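Enquirer: sequence first, predicted model second:
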Amino acid sequence: MSSYQSLHEGWTVSGADVSGLPATVPGCVHTDLLRAGRIEDPYLDENETGLAWIGRTEWLYETTFTATPGRRTDLVCAGLDTITEIELNGSLVGETANMHRGYRFDVGPLLRDGTNSLKVKFKSAYAYAEGQQQRLGHRPNAYGEPFNFIRKQACNFGWDWGPTLVTAGIWQSIGLESWSVARLAEVRPQVTVDRGTGRVELRVRLDRAADEPVVITAEVAGRRAQATVDGIEALLILTVDDPDRWWPRGFGDQTRYDLDVTLAAADGTVLDTWNRKIGFRSVRVDTADDGYTMIVNDVPVFVRGINWIPDDVFADRVTRDRLAARFRQAAEANVNYLRVWGGGRYESFDFYDLADEMGFLVGQDFLFACAAYPEDEPFRSEIEAEARDNVVRLASHPSLVVWTGNNENLWGYEDWGWKPELNGRSWGSGYYYDLLPRIVGELDPTRPYWPGSPYSGSPDRYPNDPAYGTTHVWDVWNTDDYTKYAAYRPRFVSEFGFQAPPAFSTLRRSISDEPLAPDSPGMAHHQKAGGGDQKLERGLANHLPAPRDFDDWHFLTQLNQARAVAFGIEHFRSLRPLCQGTIMWQLNDCWPVTSWAAVDGDGRKKPLWYAMRDAYADRLLTFQPRTGDPVEAGGPLIDVEPGAVVPPQGVPTLIVANDSRTEWAVSTTVTRRTLAGKVLATADLTATVAPGENATLTLPADLANPGDPTTEFLTTDTGVTWFWSLDKDIPWPAPDYATEVKQDGDLYRVTVRATTLLRSLTLFPDRLDPAAETDRTAVTVLPGESVTFTVQSEHPLDADALTTRPVLRCVNDVLAH
């Protein structure tokens, strides 16, 4: 039987003026230096700027271990970051140049009986990348750093939401594997289900130390297949009658079966074993009508997705528990799809195992983002090896439903001025249109491949045409108001978003500015988007009253983000079946920063999270403008000045979207009211909506046409609202309300009874206890009605502080303050 010896203990790291510092493996040099007090926390204030030297330094990791030579022994490196030379007992074992793949070296002849010395020398990632750039010629990218000339996590070099912290280290497991005769080098299950029959085509490749025959046995769901092998490859096929299927969350159970593979010698001695949990399900992308529809088990799934970035700059901090917490936040926000963005990493076993368990669909980008990538050697060979490694590694996971060739590179080539800069040099198209689809087709033909995000379904089309395939909508954030989402008629939106600062307690932990201001030094440093603060300012000025202080600014920018993204999601959902998915940018952050995230770098939910939860509900009622004309693909359909608010194109109509698996008998009362609460018109609307369908409920004329659009609004009996005018143009009454706080253990129930209308009433309990969390935000409360917030806090909360500014906020109090 093979045996494994972990080599995670006893490491030191040296470099620059650092010598023999204790090192953690898996880990990286930044966390080692931070743990030893040699650097300040790069996530706080402007400390990041003083740490650029780390990425330009060579680092030596070394340890000693004891071993007993004998059988074939391999040094197994699951992840090295990035450019290394490996020495064992003074002899060169090998070199590496790719963070995104594993390595295995036969070190048996170099092992000593007793103490052995292992060294891993990490060369400067900058020196390597800049050297390759000089050798191969400039390739443009979005951020001016040489991340496209090294196979390393691109966002280590900074992004418009991330710090520039160029890491080095043994970032995944390292150890010795000893074996004899043969080992399971590659086990690749292709799992399908068709007309009630599950099928596992199991392809096995062996490494050998001897030529004798071996026996491979595979078992799943009580079925067994066996093969005697003289060579190094085998195919075993197992069929399972009527297996329970694996379904995406919301569609059924996530049934998984243990797939066990055993390698044995002819005499029955077990040489090696392999186990994974698999799920029987079919998946395809339907592009027959030039759209993009995810089909799982022959059922169309409307994608309610989020984009996922690395959850921390330093990968060793991203534990299974941390991933599970983030996944719970996604599940509680009614998300069913995670897109793993191409500037980060091929995600971990824990990530995919949790996705399998919880029923998330996952789209995995190959790791190319926002840049032209050279197709010259050594990159072409490295990229082929990396792609093969990861396609095989992830093949067993039912949650993985599509491979995507890159993030925004097809679009960048057409739209970002790359062509004259490239002057005919390669830029990556050979990867996206040839190499990667061939590898997926060879190694994982059960899953679809899509050349890029965005991509319009054909190389001959403009890659970001919303009328075809997948699209990214970024003019809204960069130049236009969020109301412009309504001008789009996309088939599938795989990126769009709007910024806001993190939770107040996250700001106070990470930024020591006194006083805090939108443009104070720490705040400015934690805004990485070009012109980001000006874009936030434009968004506020278009919609909300002018903030009078930082507390107002913080509340209003977070509220505006929540409204912007919810506006987009609800519009895109209202277009089904024309539009079949929306993936908002982004769920998470990798450090405390002003960004597009719904959950900030400390794991706290922003108001956007609550708005996303409501907009992604299985059953959605939303007011949308309609003209009565057929909705056709495309957009934007109207020309507007940059930043201008787009007026509604039509009269308000109630759209019903049913993503549940049961019929929805809708019955709702819609009223037109004044700000004082007076009812001007009312109607009861009903509809029966089948699963996976939308319905349109036309409002009577006395509801759809206001007498005074600045002082009237629509509301349903479930609290869905439509205001004809912008908040900044509405004469809100000064807020008048009564409050009551009741404590029950670590729960506080905060009831607010409104005398006047309260617009977007929001509670920020983290200002009192950083761990405190409320169950809802941005509730519009009508005069004479009440709302109760449930706040969880393990620490005592002051009732007066909990019910006054700046903890309890509404739009009205910005004007009244």
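Expert: Yep, it's here. Numbering: from 1, shown residues only.
Enquirer: from here on, just use CA atoms for contacts and neighbour counts.
Expert: Noted.
Enquirer: from what I can see residue 314 touches residue 31, true?
Expert: Yes - using Cα atoms under 8 Å, residue 314 is in contact with residue 31, at 7.5 Å.
Enquirer: hey, where'd the strands end up in the stretch 551-700 of the chain?
Expert: For the stretch 551-700 of the chain, applying DSSP state E, counting those that start in this stretch gives strands covering 581-584, 619-626, 651-658, 664-674, 679-689, 693-697.
Enquirer: what does the first one contact?
Expert: It refers to strand 581-584. 293, 302-307, 337, 339, 491-497, 565, 569, 572-573 (Cα atoms under 8 Å, 6 or more residues apart in numbering).
Enquirer: cool, and stretch 665-680?
Expert: With Cα under 8 Å, 6+ apart as the test, stretch 665-680 has contacts from 681-689, 703, 706, 711-718, 732-733, 756-757, 782-783.
Enquirer: structure B:
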Amino acid sequence: MLQATPLTEGWILRHEGGELPAVVPGCVHTDLLAAGAIPDPFLGRNETDLAWVGRRDWTYETELPPVDGHEQTDLVFDGLDTVAEILLDGQLLGRTRNMHRSYRFDVTGMAGRLAVRFVSAYAEAEAVRGKLGERPAAYAEPYQYLRKMACSFGWDWGPTLVTAGIWRPVRIERWSTARIARVRPLVTVGEQGLGVVELAVEVERARVEAPLRVEASVGGVRASASLDGTEGVVRLEVPDVGLWWPRGYGEQPLYDVELTLLHEDRPLDVWRRRVGFRTVELDRAADAHGTGFTLVVNGERLFARGVNWIPDDVFPSRITRERYRERLGQAAAAGVDLVRIWGGGIYESEDFYDACDELGLLVWQDFPFACAAYPEEQPLRGEVEAEARENVVRLMPHPSLVLWNGNNENLWGFRDWGWEARLAGDSWGEGYYLGVLPRVVAELDPTRPYTAGSPWSGSWEHHPNDPAHGTHHSWEVWNREDYAEYRREVPRFVAEFGWQAPPAYATLARALPGEVLAADSPGVLHHQKADDGNGKLRRGLERHFAFPEGDFDRWHYLMQVNQARAVAAGIEHWRSHWPVCAGTVVWQLNDCWPVTSWAAIDGDGREKPLYHELRRLYADRLLTLRGRVLAVVNQTAEEWAGAVRLRRMSVAGTVIGEADVEFRAGRRAVAEVSVPRELDPVGPKEFLVADADGLRAVHFPVADREIPYPQPEFDVSVAPGAVTVTAHTLVRDLLLQADRLDPAARADRGLVTLLPGERVTIGVSGWKTPDPDAARSALYCMEPSR
């Protein structure tokens, strides 16, 4: 039987100045940190002082002990970052140049000193650039010249910390006769609930003539097949399977699949995975509105409630199974049902996809290409196909994976960012996105759809980012326009959009020790990576609020409010236009370090007000006011009928007019209710409130800076685990910043608007000494303009 032994002990990291202990899996930065050789790059402006790390070569070493008792011994690396040569007692085993692949080396009968020598990623990228020529990109760093996590070279939300190391597990595998090299599971659902698992098996042989067979089981069904040569297929049919559904649509039953390789009834190797039975289609049919982009799971058409995912740490080896489950659990708790793994990161670990399988989170997987023209010549072309083949097969068992996407913004960049003229006919990646990748997916994983890019209109007949065709990225808003402009159009599927805000106060305070926080203080500016980021924040705020000069706390609060308002403007509008618009994917769920960004959850894992707003926006039922139209959004499987209470109110708290209007929204449908003309608010002193079944929508006809808000008056009481606020006036966008009470404290809700006489109880965890005065000092809301 194949025996696998993790190779985790005794590693050292050698460098120009000497050596230090190393942890594998890990990377150079984490080993230097553990040894106290560098400061934390996340704190202050330390990042800048550590640029040298990515410019040096590094060597990992350990002893490979002698092993025997089997016909073959392999040294297996699940991930090497990135350009390395592997030597055993000075003998070269091989070279690597791809972070996104695994590697296997025959070390039968060998032992001694194992060395993994990493060349600077900069040196390799610059050598490839010198050979193949310049290619344009959104950023100056040379990330497009090697197969490595692009965002380790920095991004408009991430630090430039160029990593190297053995970033995924390494082990010794000993085996005899034969081993399982690859299993490609095709999981389909036939008529009358028949689940089919077809396992295409490839083996590596140590003995060519040995007769081999495989036995497989799933859901109580067993089957076997003989292998001719190195390949074979075993088919299992499972009657009456339970269908795997996205969260909110049904359950997520998972089935254990086991395949055993045998020689004369002696087990040689075992492959185990979990699968789920479901169908997935992508409806891209043309219609009166353009070209659609609608996910269909088990025959059910979905409005996708999505978030974009970036690597959760700039050092991915630090991300544990528990951390994946915490972050993805936060996404599910916010009503998210789709997570897009963005193309400037990595193919995530099995732990990520396992969590999505269990939580019912659909996964849209980008191939790792982002915001650059990528050369198609060697040595890159062969690496691209090899990594695609490996990862497509690796991820196939996961029912959560529903879409392969060729790249992020590169087709758009070619057309709109001046690349075409600069390239002058040089290769730039089109051959990957429209050739290599769809061919690999069609050959290996025909059960899932593929799209060439995001954004992508489906063909060059339309502009790549045409909102009427396919996927759309909405970045004129934020970069140049106000978020009110979201309401100008109804894209078919909004795959990226968002608005920035700083991280939580406690996150900033930890990341900038000793700094007096200000919107333009040195550390705050360093932890803002977007081009003119603070300028865009200011201009975006001034369209709605008076800018709070010199008041950091007020600036911090208003930026959080503006972020939540911006994302709400988009999602409410687009959800209300289902089924023309079939999904929104917010940029972004998470951060990889403490930074001002578009994230809903900051780099310390704290939830911004945007996160809590997503819980409202992505709930199965939503009310949204569009002037004199109330949209009633019902994403449940049952009809939603009732009456909505409409109130025209003054900011002083008086009811000017009211009415109860009946509505009926069908299953997974949107209904529109006309607001009686006499309830239409007029001028800055009036607003409209709609309430139904515990849900509320509020519409103010003018910007906040024009509203004569009353001085907010409210009472505050505390109890263990709770803060209760009772309003005596209109209190708009009340926010308890729990981390100001204690860095460990969390609140269970974000922004809330109270009418006079209303109260809200906010759950607070992690606050050890409840105090009403402290609670009041951590509460923020809209105030009269200053």
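Expert: Looks like it came in fine. Since this is a predicted model, take the numbers as computed values, not measurements.
Enquirer: overlay them and tell me the TM-score.
Expert: TM-score for the superposed chains, counting by TM-score structural alignment, normalised by the length of structure 2: 0.97, backed by 775 aligned residues with a Cα RMSD of 1.1 Å.
Enquirer: can you redo the strands of the stretch 551-700 of structure 1 as TSV with distance to residue 52 of structure 1?
Expert: What follows is these, written out as TSV (distance: least, Cα to Cα, whole Å):
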stretch	distance to residue 52 of structure 1
strand 581-584	32
strand 619-626	48
strand 651-658	50
strand 664-674	57
strand 679-689	57
strand 693-697	52
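Enquirer: just these: most buried one?
Expert: strand 581-584 (a mean of 27; mean count of other Cα atoms under 10 Å).
Enquirer: what stretch of structure 2 does that one fall on?
Expert: Aligned using TM-score structural alignment, strand 581-584 of structure 1 spans residues 583-586 in structure 2.
Enquirer: give me the neighbour count for whichever residue in structure 2 pairs up with residue 541 of structure 1.
Expert: Using TM-score structural alignment, the partner of residue 541 of structure 1 in structure 2 is residue 542. The number of residues packed near residue 542 of structure 2 is 15, by other Cα atoms under 10 Å.
Enquirer: from residue 783 of structure 2, how far out is residue 542 of structure 2?
Expert: Per Cα to Cα, to the nearest Å, residue 542 of structure 2 is found 15 Å from residue 783 of structure 2.
Enquirer: now residue 520 of structure 2
Expert: 23 Å.
Enquirer: of the two, who's got more company?
Expert: residue 783 (16 against 12).
Enquirer: need the contact list for that one.
Expert: 709, 710, 711, 712.
Enquirer: mind giving me the ChimeraX select for those, buried ones only?
Expert: Applied in ChimeraX, the following selects the buried portion of the contacts of residue 783 of structure 2 according to 16 or more other Cα atoms under 10 Å:
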select :709,710,712
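Enquirer: now the two most distant members of the contacts of residue 783 of structure 2.
Expert: Greatest spatial distance among the contacts of residue 783 of structure 2 (Cα to Cα): 709 and 712, at 7.9 Å.
Enquirer: so what sits against both of these two?
Expert: 730, 782, 783.
Enquirer: which one of those residues sits closest to residue 103 of structure 2?
Expert: Of these, the one sitting nearest to residue 103 of structure 2 (Cα to Cα) turns out to be residue 782, at 57.3 Å.
Enquirer: quickly note the distance from the closest one to residue 457 of structure 2.
Expert: When Cα to Cα is applied, the distance between residue 782 of structure 2 and residue 457 of structure 2 equals 42 Å.
Enquirer: and the closest residue to residue 107 of structure 1 other than its chain neighbours, how many neighbours?
Expert: In this structure, residue 107 of structure 1 finds its nearest non-sequential neighbour in residue 74, 5.5 Å apart by Cα to Cα, 6 or more residues apart in numbering. Using other Cα under 10 Å, residue 74 of structure 1 has 18 other residues around it.
Enquirer: with residue 457 of structure 1 instead?
Expert: 21.
Enquirer: these two touch, right, it and residue 288?
Expert: No - here residue 457 of structure 1 does not reach residue 288: they are 10.1 Å apart, not a contact under Cα under 8 Å.
Enquirer: which of the strands of the stretch 551-700 of structure 1 sits closest to residue 764 of structure 1?
Expert: By Cα to Cα (comparing all of those), the closest turns out to be strand 581-584, at 23.6 Å.
Enquirer: that closest one vs structure 2, average distance?
Expert: Strand 581-584 of structure 1, aligned to structure 2 and superposed, deviates on average by 0.3 Å (mean Cα distance after the TM-score superposition for structure 1).
Enquirer: residue contacts, residue 302 of structure 2?
Expert: So residue 302 of structure 2 contacts 294, 295, 296, 582, 583 (Cα under 8 Å, 6+ apart).
Enquirer: buried subset of the residues you listed?
Expert: Using 16+ other Cα under 10 Å, the buried ones in those are 294, 295, 296, 582, 583.
Enquirer: residue 486 of structure 2 pairs with which position in structure 1?
Expert: Checking TM-score structural alignment: residue 486 of structure 2 goes with residue 485.
Enquirer: how about the strands in the stretch 101-250 of structure 1?
Expert: Using DSSP E, counting those that start in this stretch, strands in the stretch 101-250 of structure 1 cover 103-106, 114-122, 174-179, 182-194, 197-208, 214-220, 223-229, 233-241.
Enquirer: having no further points to raise, I will conclude here.
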